[in-house]
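Undergrad: how would this look folded up:
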Amino acid sequence: MPLTPLDIHNKEFGRRLRGYDEDEVNEFLDQVIKDYESIIRENKELQNQMLNLQEKLNHFSNIEETLSKTIIVAQEAADEVRNNAKKEAQLIIKESEKNADRIINESLAKSRKVSLEVEELKKQASIYRARFRTLVEAQLELLSQDGWDTLESQQPASQISFTEQLQRG
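TA: As a prediction, the model looks like this:
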């Protein structure tokens, strides 16, 4: 167990013949007591400072550890957000491509349908023109026949209808 200033102060030395000067020894012991007390005080202050510094160091170590963990979590969250954004962008692109393909296919189908309808209308118009031409030619031929002259000279009493004469003629 270490010496205390009180131990030094209470220390009694045995007396012998031709021993040391008692006043000198007491003065020296008083000086040792003062120095020893000063060293003990300084040691306690240094220990207190060391404890304070150790507490601060622990505090800053905890802060550093917390910050490191926070940075790691933030980095992971950022990576996750980035990956999710990439996935979402890819889904949007795929959906857009599907929609574009669908729209193109629908447009092509409508275009083909319209094209077929136009062709059908052209055919119908051509058939109509041919029938109309045939009808007009038949009417012109009827008008140029001699049967009209005889119709004009006949008596109205006969009452033959115009349609019947056309059918005969």
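
Undergrad: switch to C-alpha atoms for all contacts and neighbour counts from now on
TA: Will do.

Undergrad: quick one: distance of the lengthiest helix in the chain to the chain centre.
TA: The longest helix of the chain (DSSP state H) is helix 22-144. The chain centre lies 4 Å from the centre of helix 22-144; the measure is CA atoms, centre = their mean, to the nearest Å.

Undergrad: check which element follows it along the chain.
TA: Once helix 22-144 ends, the next helix or strand along the chain (criterion: DSSP states H and E) is helix 147-153.

Undergrad: can you give the contact residues for the next helix or strand after that next one?
TA: Next along the chain after helix 147-153, taking DSSP H and E as the criterion, comes helix 162-168. For helix 162-168, the external contacting residues (CA atoms under 8 Å, 6 or more residues apart in numbering) are residue 142.

Undergrad: I have a second one here; can you model it like the first so I can compare?
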Amino acid sequence: MPLTPLDIHNKEFGRRLRGYDEDEVNEFLDQIIKDYEAMIRENKELQNQVASSQEKLGHFTNIEETLSKTIIVAQEAADEVRNNAKKEAQLIIKEAEKNADRIINDSLSKSRKVALEVEELKKQAAIYRARFRALVETQLEILMQDGWDSLESREPKGIEA
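TA: Down below sits the predicted model:
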């Protein structure tokens, strides 16, 4: 068991002839008591500081573990968001490609339909032109016949000029 300042203070030494000076011994013991008490106080303060530091260390260790777990969770969430974004982007691209293919196919179909209609209109225009030419030629032939000259020289009956 360690000595206490009270043990040092209460220590009695036996007396002998030609012993030490009692006042010097008592002064020295008083100095030892003061120093020893100071050491005990400093030791207690250091123990309190160590306990406080250990408590803080435990607190910071918990914070570090929590932060590590949080970082891992955040990283996993970020990876999941990134993967979901990639999947969504791929779906959007596929949908856009499908829409582009549909638009191209619709455009090609409409283009073929318009080309067929243009060809049909060209045929109809050619037929109309041929019929109109035939009609004009027929009318011209009628106008070129000799019977028209005789009509021009005659005056209508009952109408005098």
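
Undergrad: re earlier: for the longest helix of structure 1, name the packing helices and strands.
TA: Packing partners of helix 22-144 of structure 1 (3 or more CA pairs under 8 Å, 6 or more residues apart in numbering; DSSP states H and E): helix 5-10.

Undergrad: give me the contacts around the helix it packs on.
TA: With CA under 8 Å, 6+ apart as the test, helix 5-10 of structure 1 has contacts from 29-30, 33-34, 36-37.

Undergrad: how about a cut-off of 6 Å?
TA: Residues from elsewhere that reach helix 5-10 of structure 1, judged by CA atoms under 6 Å, 6 or more residues apart in numbering: residue 33.

Undergrad: what's the match for residue 112 of structure 1 in structure 2?
TA: In structure 2, the residue paired with residue 112 of structure 1 is residue 105, using TM-score structural alignment.

Undergrad: count the neighbours of its match for me.
TA: Using other CA atoms under 10 Å, residue 105 of structure 2 is surrounded by 12 other residues.

Undergrad: next: residue 32 of structure 2.
TA: 15.

Undergrad: cool, and residue 5 of structure 1?
TA: Residue 5 of structure 1 is flanked by 19 other residues according to other CA under 10 Å.

Undergrad: and if you look at residue 30 of structure 2?
TA: 15.

Undergrad: map residue 72 of structure 2 onto structure 1.
TA: Here residue 72 of structure 2 is matched to residue 79 in structure 1, going by TM-score structural alignment.

Undergrad: so how far is residue 65 of structure 1 from its match?
TA: As for residue 79 of structure 1, its distance to residue 65 of structure 1 is 21 Å (criterion: CA to CA, to the nearest Å).

Undergrad: ok, now residue 77 of structure 1?
TA: 18 Å.

Undergrad: cool, and residue 55 of structure 1?
TA: From residue 55 of structure 1 to residue 65 of structure 1 the distance is 15 Å (CA to CA).

Undergrad: check residue 47 of structure 1 too.
TA: 26 Å.

Undergrad: before we move on, what about residue 105 of structure 1?
TA: For residue 105 of structure 1, the distance to residue 65 of structure 1 (CA to CA) stands at 59 Å.

Undergrad: now do residue 2 of structure 1 against residue 126 of structure 1, distance only.
TA: Distance of residue 2 of structure 1 to residue 126 of structure 1, given as CA to CA: 129 Å.

Undergrad: who has more neighbours, these two?
TA: Taking other CA under 10 Å, residue 2 of structure 1 and residue 126 do not tie; residue 126 has more neighbours (12 against 5).

Undergrad: map that one onto structure 2.
TA: Under TM-score structural alignment, residue 126 of structure 1 pairs with residue 119 in structure 2.

Undergrad: list the contacts of residue 134 of structure 1.
TA: Not one residue lies near residue 134 of structure 1 by CA under 6 Å, 6+ apart.

Undergrad: show the contacting residues for residue 99 of structure 2.
TA: Applying CA under 6 Å, 6+ apart to residue 99 of structure 2 gives no contacts.

Undergrad: how near is it to residue 91 of structure 2?
TA: 12 Å.

Undergrad: again with residue 125 of structure 2
TA: Counting by CA to CA, the gap between residue 125 of structure 2 and residue 91 of structure 2 amounts to 50 Å.

Undergrad: what's the answer for residue 120 of structure 2, then?
TA: Residue 120 of structure 2 is 43 Å from residue 91 of structure 2, by CA to CA.

Undergrad: swap in residue 27 of structure 2?
TA: Between residue 27 of structure 2 and residue 91 of structure 2 the distance is 94 Å, computed by CA to CA.
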